[in-house]
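# Can you look at this prediction? I've put the sequence above it.
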Amino acid sequence: MVAPALAADTTSCASAPGVLRQAAATADAAKADKALRLVAVGEKLCAAGGRGEAAKKFTAAARALDTDLATIPANAPSAQ
């Protein structure tokens, strides 16, 4: 059985980068740059199996954009 936190982290690795990139596209350039750097680090952590740490980076990226992952539309295209 997969723990709920682990399942949430898996979803974050699958969807958060695309959602955050879409939000960054309409943000202030400085905020978008910081957020995109955090997203890139989060993606590398996901690839290395560090899903919990990646989730923290995605949350920080959302904060850099003055938002929360929960408030960003979930239908944003994810990065491939």
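Received it, and whenever you're ready, just let me know what you need.

# okay, CA-based contacts and neighbour counts for the rest of this
Noted.

# So which bits of the helix ranked longest in the chain are buried?
Looking across the chain with DSSP state H, the single longest helix is helix 4-24. For helix 4-24, burial by neighbour count (16 or more other Cα atoms under 10 Å) applies to 9-10, 12-24.

# Let me know the closest of the residues you listed to Val39.
Pro17 (5.9 Å; Cα to Cα).

# looking at it, the closest one is touching Val41, isn't it?
No: with contacts counted by Cα atoms under 8 Å, Pro17 stays clear of Val41, the gap being 10.3 Å.

# want to compare, so here's the second one:
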Amino acid sequence: MRVTFLSIPLAFAAAALTFAISAAPALAGSAPQATPAEICATAPAALRTLAGSAAPNAQRLALRDVNTGVALCEARNRAEAVKKFNSAAKALGTDLATAMAAGTVTASLD
């Protein structure tokens, strides 16, 4: 009888610990995402910079999507603009978050 009283709370504790351990990476990876307005402001310049060193075909595809995305941002259709920016980043062989991060990093050695 005592074994049952001890084993049930231990089983619940083990289950809770297992859940907490498995959920920790998902919670840690949920960094705040950029808003569509922020993407419209920063993504075009970052993607155009990356396109400058890309292969001609990838550059053509990326710049076409960037220009379409800019037009969509101006038309306040930011959700579709983000899709176009994602497509441009994919054509350049990266993802949008990486492209935007690469575009914002500046260093100066004087």
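Everything's here; your move. Remember, predicted model here, so these are calculated numbers, not experimental data.

# Need the TM-score from the superposition.
Superposed pair, TM-score by TM-score structural alignment, normalised by the length of the first structure: 0.83. Supporting alignment: 73 aligned residues with a Cα RMSD of 2.0 Å.

# What's the first helix or strand after the longest helix of the first structure?
Sequence-wise, the next helix or strand downstream of helix 4-24 of the first structure (DSSP states H and E) is helix 29-47.

# Relative to the second structure, which residues correspond to that next one?
Residues 56-74 of the second structure are where helix 29-47 of the first structure lands when matched by TM-score structural alignment.

# Any buried residues in the matching stretch, and which?
Buried, per 16+ other Cα under 10 Å, within stretch 56-74 of the second structure: 58-63, 65-70, 72-73.

# quick check, distance from that stretch to the centre of its chain.
19 Å (Cα atoms, centre = their mean, to the nearest Å).

# Comparing it with the first structure, how large is the average distance?
Taken over the aligned residues, the distance from stretch 56-74 of the second structure to the first structure averages 0.3 Å (mean Cα distance after the TM-score superposition for the first structure).

# can you check stretch 39-47 of the second structure too?
Averaged out, stretch 39-47 of the second structure is 0.3 Å away (mean Cα distance after the TM-score superposition for the first structure).

# sorry, back to before: check which helices and strands the longest helix of the first structure is in contact with.
If contacts are counted by 3 or more Cα pairs under 8 Å, 6 or more residues apart in numbering; DSSP states H and E, helix 4-24 of the first structure sits against helix 29-47, helix 51-64.

# I'd like the ones you listed laid out as TSV, including distance to Ala5 of the first structure.
Conversion of these to TSV gives the following (distance: least, Cα to Cα, whole Å):
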stretch	distance to Ala5 of the first structure
helix 29-47	14
helix 51-64	9
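
# Grab the most central residue of the second structure for me.
With distances taken as Cα atoms, centre = their mean, the residue of the second structure nearest its centroid is Ala97 (4.2 Å).

# Distance of it relative to Arg78 of the second structure?
16 Å (Cα to Cα, to the nearest Å).

# for Leu96 of the second structure, same thing?
For Leu96 of the second structure, the distance to Arg78 of the second structure - Cα to Cα - is 14 Å.

# for Ala91 of the second structure, same thing?
20 Å.
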